[in-house]
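Everything below, folded, please.
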Amino acid sequence: MLETTIECPYCGLKKEETMPTDACLYFYTCGSCNKRLKPKPGDCCVFCSYGSSKCPSKSE
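This next block holds a predicted model:
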């Protein structure tokens, strides 16, 4: 498991999250504004789009 910080593009909340090493996370709900985030076009998961580091599958 790897750590990253997800930043909500709607409210700016930054939250430390653990990235699974064996799966992609396609949806993430912000704990502050409750907006549901999904990957930007061309990204495989919310970590690649909004995280401080790319997901494990893209980091290799």
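
When you work out contacts or count neighbours from here on, use the C-alpha atoms and nothing else.
Noted.

Which strand or helix spans the residue nearest the centre of the chain?
Taking C-alpha atoms, centre = their mean as the criterion, Phe47 is the residue nearest the geometric centre of the chain, at 2.8 Å. In this assignment (DSSP states H and E), Phe47 forms part of helix 46-50.

looking at it, the residue nearest to the centre of the chain is touching Glu3, isn't it?
No: using C-alpha atoms under 8 Å, Phe47 makes no contact with Glu3, being 10.1 Å away.

compare with the first, here's sequence two:
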Amino acid sequence: MELKSIITCPNCQYQKEEIMPTDACQYFYECESCHARLRPETGDCCVYCSYGTVKCPPMQEGNCCC
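All right, here's what the predicted structure looks like:
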């Protein structure tokens, strides 16, 4: 299981590598550059599934966490 994902802000394209939580989905994320508050896109369970290079740990294991 991969625990690092690079989140790309859809507003300013800023990228940052983050370590994902293994026991829960992350519903909100604040961009360090433009301070936009990101939420999952419709149909996704968390910000990593919407904006990250790697899906969240529950999705990697085949379990939808929403």
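
Quantify their similarity with the TM-score.
After superposition, the two chains reach a TM-score of 0.96 (TM-score structural alignment, normalised by the length of the first structure), with 60 aligned residues with a C-alpha RMSD of 1.0 Å.

quick one: secondary structure of Ser57 of the first structure?
helix (DSSP: H, G, I helix; E, B strand; the rest coil).

Neighbours of Ile54 of the first structure, how many?
Let me fix one detail, which is that residue 54 of the first structure is Lys and not Ile. 19 (other C-alpha atoms under 10 Å).

does it sit in a helix, a strand or a coil?
Assignment for Lys54 of the first structure (three-state DSSP): coil.

gap between it and Cys33 of the first structure?
From Lys54 of the first structure across to Cys33 of the first structure, the span is 23 Å (C-alpha to C-alpha, to the nearest Å).

Pro41 of the first structure: neighbouring residues, count only.
8.

how near is it to Ser49 of the first structure?
9 Å.

what do you get for Glu16 of the first structure?
Distance from Glu16 of the first structure to Ser49 of the first structure, by C-alpha to C-alpha: 15 Å.

So if I had to pick from those two, which one is more boxed in?
Each of Glu16 of the first structure and Ser49 has its neighbours counted (other C-alpha under 10 Å); Ser49 has more, 21 against 12.
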